[in-house]
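> got a predicted structure here, sequence first:
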Amino acid sequence: MLETRSNLLLPERNSRFENHERLLVAAVEHVLTGAAGNQTVVITGGPGAGKTATGVELVHRIGRHFSDGSLFFEFSGDAEQPESISQVLRWALAELGVPAEEIPDLPSALRSKYRAVTADKSLIVFLDGVVSDSQVRALRPGPGASLLLVTEARAVTPVDAEGVRLFVVEPLDEAAALRVLAGIVGADRVGAESAAAVEIVRLCGCLPLALSIVGSMIRRAALRTRAPLADTATRLRDERRHRSVLSLNMVFGAAYGALTEPARRCYRVLGLRSHGGVVSPSSVAAVLGAPEYEVEEWLIELADNHLIQATDDRYGVRELVARHSRDIDERASSEREAEEARLLRYYDERIAAADELLAPLRPWRRLLFSDNGGAPRFFDAGQARTWLSAERRCVRAAAEYAFDAGQWDLVVRWCVLLWPFHEKEKFLDDLLDLHRLGIEAARNSANTLAEGVLHLQLGFARYWLREFDSAASAFTTAIGLTDNIELVASAYEGLGLAQLAAGDIEQARISLRHNEQLARRIDDPRRIALAVFHRAKAEAADIALPLLEESFAGFSALSVDETENLAKVRYWRGRKLAERDEIDSAVVELELALEVMSVRRRSFDQAEICTVLAEIAGRRADLGAASARFEQAIAIYANLGLDDLANRAREECERLTR
């Protein structure tokens, strides 16, 4: 049944009220400068975000402007029953001084009486935690100069109606949440355990209600331990114990209970561990086996009730919401595991389809996996890259879940299939994290060929990070794991490039020449073109330029699009021409390469070309052009997180322009 509390006396102000001053200033201005007649202000926001405290603070600030006082109603429970709404109206009429014998019995008569009694008055009617528009309609005062103030437990109030203004209580920031916690447990205690305090506000999602609940637990913990915040943080962190510290149903239970059944199905999906805190209509549809357009409507319902946050075409899921979803999910574990499996399959199909578009000629997929085709999911490579970029966080979480579940082959597969994307976009943190799991997964499944491929890929990541010793070690490990000639050749290629970048030119020539020999034994035209190209990097200009001509001809003869590799050949041809002081010809090649890499969004390659063009401009004493090119390179390196390369370019720029 509905529980309702009505009182002509407004609750006291919350002494720990924080961080919503901008909202309050706007709300006060709106109410006091609004048109004559009744007004409606709706305060909405996520569960536990501080809507009630904000409403109470607002009424205390404007109450003196409403001569007939205020009515306060606090709602919880089932508000949909007609008898419940009638009971609320009886409370309201009693509070307004109507004698009991004059309060009607019929619902329609109750509403008419309430509107008549409140007409021509200047009241604040504060409805806290409404879950039904019928509550709002029933308690809307009669014509006058009153304010109907509504805080919503779920999205119910029509905000497009005349005279209705919506204000959203945003989550506290971390600093404000720490002040709230300090107000509960004491600033000295928060200062003494600052790291634990920060962890607690994060584990509480910076929600005032959660902080209030946890704060009382900290004060109790202080009676038995000298480090109550650290003790509480440990208990909150452990999902098996957090219920003893924080009842998430107190925070989210009302909002969940007000959802439609389809939206509840969606809500239970939020508790899956393999989505990483981001879901989309297509991913949830794959889990539920429902049409995507229907799922979109259910997700909108969750977003309207502030249980998830809309971001473009996806939705963010707070950790507390995910935990609550798991808490209230009473289904058998096998059902949840089946949903996790469907979500992993969703990611796998799209990762495979993206790889088909991004790197169709890489040999490792054919070598390692029997199912070489992903169902067509994307129109082109650009759309595939956009999807992969948006799903980075999800894929990492899904890989961690798959690893913990012992699905070694899937983790290895994703390491291989995602490498072209990570390589081009230089998402090296993603690559390294995934490969730590993947290499262990390959060992666990005794798949030495796969382990070798992952060490090969890891070597290139270390190479891009300019960790040349680590790169050489990874390539050497790959060579020792298998006698597969394609893998060994690629590992010698990487080893030679690492040696060249480290300044060991003689060893680089040995490794890259050996790679070329293996490529000719394999007798694959594309591999030969690549091997000749890489060997040219380590050779003197007179030897390198004919090799680059051979490589250019080899790529040009292939039936697939090799535009980017042809641009790389031009880049190195420009470098070798510059070594021979053929500056004008070098600049032509470099500019052509830069044009292609800009169109193809090859950011790293753009930065490398700009650096060489800057050096050439410096040799010509064109310091303005040199500085401009260096600035381009520095910006790109910094954006990619390649701070070492950015600093090197910055130092060279400063040296030239002194």
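Done, it's in.
> switch to C-alpha atoms for all contacts and neighbour counts from now on
Noted.
> in the stretch 101-250 of the chain, which spans are strands?
124-130, 147-152, 164-169 (DSSP state E, counting those that start in this stretch).
> next, count neighbours for D429.
12 (other CA atoms under 10 Å).
> now the strands of the stretch 101-250 of the chain in JSON lines, with distance to K113 and mean neighbour count?
Rendered in JSON lines, the data for the strands of the stretch 101-250 of the chain read as follows (distance: least, CA to CA, whole Å; neighbours: other CA atoms under 10 Å):
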{"stretch": "strand 124-130", "distance to K113": "16", "mean neighbour count": "24"}
{"stretch": "strand 147-152", "distance to K113": "17", "mean neighbour count": "25"}
{"stretch": "strand 164-169", "distance to K113": "23", "mean neighbour count": "17"}
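> so can I have TSV of these showing distance to S112?
Supplementary listing: the strands of the stretch 101-250 of the chain in TSV, determined by distance: least, CA to CA, whole Å:
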stretch	distance to S112
strand 124-130	17
strand 147-152	17
strand 164-169	22
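> these: which one's closest to N647?
strand 164-169 (42.5 Å; CA to CA).
> any residues touching that closest one, and which ones?
With contacts defined as CA atoms under 8 Å, 6 or more residues apart in numbering, strand 164-169 is touched by 20, 23, 27, 39-46, 49-51, 54, 158-159.
> now that we have those residues, which of them are buried?
Buried members of the contacts of strand 164-169, scored by 16 or more other CA atoms under 10 Å, are 20, 23, 27, 39-46, 49-51, 54.
> can you give me the end-to-end distance of stretch 245-264?
With CA to CA, to the nearest Å as the measure, the first residue of stretch 245-264 is 25 Å from its last.
> return the set of buried residues in that stretch.
The neighbour-count check on stretch 245-264 (16+ other CA under 10 Å) flags 245-249, 251-259, 263-264 as buried.
> here comes the other one, which I'd like you to weigh against the first:
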Amino acid sequence: MNPSPQTPPAPQNSAAGPIHGLVQAGTVTGGIVIYGAAGPTPPPRQLPPASRAFVNRVTELAELSDALTHAGTAPWCPPAPALVVISGPGGAGKTALAARWAHEISGQFPDGHLYADLRGCSPSPSPAASEIMHRFSRALGATPAQISPDPEDRLALYRTLTSHRSLLIMLDDVASSRQIMPLMPASARSLVVATTRRERLGGLIGQDPHRLTVGPLPETEAIALLERLLGRRVNDERAAAEQLVQDCGGLPHALVAAAAHLSTRERSLTSLAMELAARTRTPERKPVNASRTGTVLDAAYAGLTSQGQRAYRRLAFHPGPRVASMSVQRILDVDAVEALRVTAELRSACLLQQAGGFYTIDTTVQEHARALAEHIDTAQAHAEAIERIVGWLLDAALTADLAAMPDRLRYTDRYQQAHTAGLVFETAADALDWLEETAAEIRAAAALALERGLHPEACAFAEAIRSLALYRRAYPVWDSVTDIALRAAQAMDDPGQLSRSAVARASYLVALRRYTEAADLLGIAVKNARNASDELSEASARQTLGTVYKRLGDDAGTHGRSRHFDEARKEYKAAARIFIAHARDRAVALTWRHAGELDLSARRYGSALEHLHRACDEFTELADTSNIGWTLVRIAETYLRKPSPRLVVAETRLGQAMEIAQAATHRPMQAQILGLLSEVAEARHEYSAAVGYQEQAAALLRELGHPDTVRAEARLRYLRIDPAGSAADPTDV
């Protein structure tokens, strides 16, 4: 291989090393290189920590362990994963019991422990089972290249990933069997533990679940819990402790909240018991949530500072289970020091829990906070709180998207204020990790924005998740957020926004190969962009429409002759004219590359080379090495496909591309290059070299979990047969 004397510039915005499952999206602008070796994924350990505020439940723990021992032993039970459903009222300690038992038996499930909070009874939207399945699949080692846009394929992948593993899966706060059934693993050596408030969770026919109902603690166990949390004070005020247990209804959650309240204030058990009794019996002091837990939470709330009370009521509207401290800062419009003081105050009252770099809100607590907010605050205060919460999550997501794909063409003006979220990401991979970890909150915030009429914000979320969708293949979130954005745009009198949201939705449909639907939506996008005199939105719609027509032509298999190719060519030319007029150089370069790839599919090799060389020159001016590399690969492929192949030129261009790919540890690009080098060697009748290159390509794709692995291995089998039909000499390989 003879690389050109002009060495391409060093890769920028790259994230190499042990980054699992990242792929280069070849049709994306942005000058980013995100990839890396797919190292072994350690078994996930996601169980929530066992609570220190846990006593006794000996009978329940024994029953659960006995159920596990005898799971599936009945002669009529086929081999299947065990399922345990723990039900009971809010605050009864279902999650604490499930977590304690899960930790006790975790050693029996060495291949991983998965956890998801389904938020079945939360005021905020519940995550879809497809979102949880995506998270579990990624935790079990699935790379983005393995994640299919087709829901049935994703289900098949999840079953494959779980079929040979012994897994413990905890599903917390389930509202219906529809949240359980898709997540059942395929291995009979696995266990699923679900908690629910539903007295009888139906729809589990065929699963033979073991059902356990959890109620209040007996008085002796409730007193033991208070002793563990408060020490000798309980014996000193035994009568008050017994009254406190009665006022709390024996519910562990209420008792823990009461103990937290007493621990942070210099007051006796007697005074708290008297206050709770007064709140229960005096009409003007009845709690807004009249449950036993609500009575205690009323007392905890009353003990907060005014700023703490304000934060508590505003967090009632927070979407998703996790809260960042910077979100609290934005919600209250205070500095970082005050935000940390308020979160510490809420934590000490057991109204927030620390979970890594985030805080979590218990469903029961959030219900109480929502009731208080509706009782105390005005509708305007609710709207302001929601706007601040949604605004911070949007700005944070936009910040991460900018870090992941810094040079992508963007349309929403909201990016200009994204820095106010206060987040900084050192690498593109860090930004993508944050987006993936926060996907549930982002999706819930977009839904909340649509519900509350924050339509511009709902639309902007579709742009904010673009990098997450492309690089991590987060199809469930991509589906939800682009659908929300389109509905929000349809509610606005803004044809330009409708055009942009239609393009975002169409991009998702293209990934699903639903080309006809995408083409119809893109036609609407072009029309609305013209009505709005929004030329850049029109260009984006036309560029995407060109890709749709190219895919339709490729699928038609007409050997390069297709009306779809003609339509695609027209759309690419129209998009390029607009991008040139607006000096959007990277978008112009990408459009030329698309046009070159179209001509390659249409077997118009001269035109393909013209467009591809033009694109390569533009990318070189922009120092966009990732796209330089991909364009060189396409140039080499064109020289190889010509009726009179120019093998030396093709090999030279592949050498240039390989320098870029190796410098950036870009393994997907390396695999494509090696596959084309194998074709070059085969065209020269150098069969041993062809096999060697193809072996390396197949090995790389296999390591990445890439869907092209099957095709690469099929070609390798073909190459191992010599022209005469006898097996190739393995010593030559």
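In hand now; what should we look at? Remember, it's a predicted structure, so these values are computed and weren't measured experimentally.
> what residues are up against the alignment partner in structure 1 of E618 of structure 2?
Counting by TM-score structural alignment, E618 of structure 2 lines up with G554 in structure 1. Each residue near G554 of structure 1 by CA under 8 Å, 6+ apart is listed here: 525-526, 528-529.
> which strand or helix spans G554 of structure 1?
Counting by DSSP states H and E, the element that carries G554 of structure 1 is helix 541-557.
> how far is that helix from where the chain is centred?
Taking CA atoms, centre = their mean, to the nearest Å, the mean C-alpha location of helix 541-557 of structure 1 is offset from the chain mean by 44 Å.
> just give me the mean distance for that helix relative to structure 2.
Helix 541-557 of structure 1 differs from its equivalent in structure 2 by a mean of 2.4 Å after superposition (mean CA distance after the TM-score superposition for structure 1).
> pull out the buried residues from that helix.
By neighbour count on 16+ other CA under 10 Å, the buried set for helix 541-557 of structure 1 is 541, 544-545, 547-552, 554-556.
> again with stretch 322-342 of structure 1
Residues of stretch 322-342 of structure 1 classed as buried: 322-327, 329, 336, 339-340, 342 (neighbour count, 16+ other CA under 10 Å).
> contacts for it next, please.
The contact list for stretch 322-342 of structure 1, computed with CA under 8 Å, 6+ apart, reads 239, 248-249, 252, 267-274, 277, 286-288.
> report the buried members of those.
When those are checked for burial by 16+ other CA under 10 Å, the buried set is 248-249, 252, 267-274, 277, 286-288.
> element containing the corresponding residue of structure 2 for S325 of structure 1, please.
When structure 2 is aligned by TM-score structural alignment, S325 of structure 1 is paired with A369. Using DSSP H and E, A369 of structure 2 sits within helix 363-376.
> can you check A339 of structure 2 too?
Short version: A339 of structure 2 belongs to helix 336-348, going by DSSP H and E.
> try E74 of structure 1
strand 70-76.
> just C394 of structure 1 next, same as before
helix 392-404.
> next one: whichever helix or strand comes after that helix to chain centre, how far?
Following helix 392-404 of structure 1 in sequence order, the next helix or strand is helix 408-425 (DSSP H and E). Taking CA atoms, centre = their mean, the mean C-alpha location of helix 408-425 of structure 1 is offset from the chain mean by 19 Å.
> mind giving me the packing neighbours of helix 408-425 of structure 1?
With contacts defined as 3 or more CA pairs under 8 Å, 6 or more residues apart in numbering; DSSP states H and E, helix 408-425 of structure 1 has these neighbours: helix 333-358, helix 363-368, helix 392-404, helix 428-444, helix 448-464.
> quick one: that helix to structure 2 mean distance?
Average distance, helix 408-425 of structure 1 versus aligned residues of structure 2 after superposition (mean CA distance after the TM-score superposition for structure 1): 2.9 Å.
> angle of that helix against helix 392-404?
150 degrees (axes from the mean of the first three to the mean of the last three CA atoms, to 10 degrees).
> which other residues reach helix 408-425 of structure 1?
Residues outside helix 408-425 of structure 1 that contact it (CA under 8 Å, 6+ apart): 348, 351-352, 355, 358-359, 364-365, 369, 385, 388, 399, 402-403, 428, 430-431, 434-435, 437-439, 441-442, 444-445, 450, 453-454, 457, 461, 602-604, 640.
> hmm, back to that, by contact count, what packs against the helix holding A339 of structure 2?
helix 306-315, helix 325-332.
> mind putting those in TSV, distance to Q670 of structure 2 included?
Shown next, in TSV, are these (distance: least, CA to CA, whole Å):
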stretch	distance to Q670 of structure 2
helix 306-315	48
helix 325-332	41
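> mind checking how far S263 of structure 2 is from Q246 of structure 2?
For S263 of structure 2, the distance to Q246 of structure 2 - CA to CA - is 19 Å.
> can you check D624 of structure 2 too?
Using CA to CA, D624 of structure 2 is found at 69 Å from Q246 of structure 2.
> of those two, which one has the most company?
Between D624 of structure 2 and Q246, counted using other CA under 10 Å, D624 has the larger neighbour count: 25 against 16.
> could I get the buried residue list for stretch 522-538 of structure 2?
Judged by neighbour count (16+ other CA under 10 Å), stretch 522-538 of structure 2 contains these buried residues: 522-530, 532, 534-538.
> can you redo the contacts of G554 of structure 1 as a markdown table with neighbour count, secondary structure and distance to L613 of structure 1?
Below are these laid out as a markdown table (neighbours: other CA atoms under 10 Å; DSSP: H, G, I helix; E, B strand; the rest coil; distance: CA to CA, whole Å):
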| residue | neighbour count | secondary structure | distance to L613 of structure 1 |
| --- | --- | --- | --- |
| P525 | 16 | helix | 31 |
| R526 | 19 | helix | 29 |
| I528 | 23 | helix | 29 |
| A529 | 25 | helix | 25 |
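> which of those residues sits closest to R202 of structure 1?
Closest to R202 of structure 1 out of the contacts of G554 of structure 1 is R526 (51.3 Å), distances taken as CA to CA.
> and that closest one, what does it touch?
For R526 of structure 1, the contacting residues are 554-555, 558, by CA under 8 Å, 6+ apart.
> over to Y411 of structure 2?
With the criterion set at CA under 8 Å, 6+ apart, Y411 of structure 2 makes contact with 500, 537.
> ok, it to R593 of structure 2 distance?
Between Y411 of structure 2 and R593 of structure 2 the computed distance is 22 Å (CA to CA).
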